[in-house]
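> Provided below are the primary sequence and the corresponding predicted coordinates.
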Amino acid sequence: MAEMMVVKPKMTEEEFIKLPDDGRKYELVDGEAKEVPAGVRHDAIVMRIGYLMYPFAEKVGFLCASSAGFRMVTGNIRSPDVSLVLKGRLPEGQLPEGFMDGAPDLAIEVISPNEDWAELGRKIGEYFMSGAKQVWLVDPQAKTVTIYKSLTDVKVLHAEEEVTGGDLLPELRCKVADLISLP
């Protein structure tokens, strides 16, 4: 006798946005709510990055926290730890109330110790397919920031090296250690 395969119905965006807040971070991936690794130290680093970037970001766009959802061309809803959306690409310079179509101009992911590397690689690809201009991977354990300007233009910066915002945030300059060091 052949086994029956049960196909779970895909979660819609409407169902996803109505999920109760249980203190965890989720993304909508392939029709399922997938938990994204995070924790208190992780979030403290995310806040530090936002704090250091904000004075430069507010001049050109909007910084968003990890609860902002971006609709990828794949249909997945991704929520980078920190995102920059440039004002110039927004209709009338205004952010949408709900999810935003496409990737942010800059997506920053802070790597957690239990990160799923295959999923992270897939996410980077989706960001670029959906219009991101840069993706940063911030690794507090390795004390590095990996800057992707594309899937093939990649640079790894170490603790004492300087991170710049490039074309997106030309005035931003700080050491990698400043982004990841907690007092």
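Noted; the coordinates are in hand.
> Please make it C-alpha for all contacts and neighbour counts, starting now.
Fine.
> count of neighbours near residue 118?
Residue 118: 8 surrounding residues under other Cα atoms under 10 Å.
> Use this one as the comparison:
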Amino acid sequence: MATAPTKLITVDEFEQMSFEGPCDLVDGEIVEQPMPGGIHGGVCVNIAFLLKLWVRDAAEEFWIGSNDVYILIETDPDRVRGADVMAIRKSRIEGGRLPLGTLRVPPDLCVEVTSPTDRWTGIHEKVAEYIRIGVKEVWVADVSERQVHVYRENRAPFILTIGDELRSDEVLPGFTCPVEEIFAGV
């Protein structure tokens, strides 16, 4: 006996649902993510805090979002990802405000922070998706190695370690911070 095909969920339906924990919408299906843990949250807070400090003096206004901003990757079937941290110029968003639902404009920056259950194949898939939709820069904060992997559109990725300075002059003009500040206190 044949089984009925799974009904694919749209981004609009996804926005109306509530979930017990983090999840993504991948090709119309909900993919639950394990809870990432305290160190992950601490690094996300550090990065969002450093970006918010920078925004106060930035020449252009940006929105900084952490953990709860869903980003539309593609439609039909729909794919939505939740970046751990993101930054987007306010001028690129209709009305200059973040939407209540899914962000349908690619951010300028997406940040992923590794969790104990993450696999690099999955991380690289998300990085490739972000770059493909027009995200200019992606950082992956590797908690276990205390490194930041930097991916930029049409450039070779590189890795920064403790003692290095993270700069993002093209995407976040004037932003700079020591890598150790990303992992401070965790």
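That came through, no problem. What you see is a predicted model, and the numbers here were worked out from it, not measured in a lab.
> Need the residue closest to the centroid of the second structure.
The geometric centre of the second structure, computed from its C-alpha atoms, lies nearest to residue 83 (Cα atoms, centre = their mean), at 2.5 Å.
> Please pull up the equivalent of that residue in the first structure.
In the first structure, the residue paired with residue 83 of the second structure according to TM-score structural alignment is residue 80.
> Residue 52 of the second structure now?
Using TM-score structural alignment, residue 52 of the second structure lines up with residue 54 in the first structure.
> That match against residue 63, yeah?
Yes: between residue 54 of the first structure and residue 63 there is a contact under Cα atoms under 8 Å: 6.9 Å.
> With neighbour numbers in mind, choose between these two.
Between residue 54 of the first structure and residue 63, counting by other Cα under 10 Å, residue 63 is the more crowded of the two (20 against 16).
> excluding its backbone neighbours, what's nearest the more buried one?
Among residues not flanking residue 63 of the first structure along the chain, residue 84 sits closest, at 4.6 Å (Cα to Cα, 6 or more residues apart in numbering).
> Check the mean deviation of the strand or helix carrying the one you found from the second structure.
Using DSSP states H and E, residue 84 of the first structure sits in strand 82-86. Its aligned residues in the second structure lie a mean 0.5 Å from strand 82-86 of the first structure after superposition (mean Cα distance after the TM-score superposition for the first structure).
> so whichever helix or strand comes after that strand corresponds to what in the second structure?
Downstream of strand 82-86 of the first structure, the next assigned helix or strand under DSSP H and E is strand 100-101. On the second structure, the counterpart of strand 100-101 of the first structure by TM-score structural alignment is residues 103-104.
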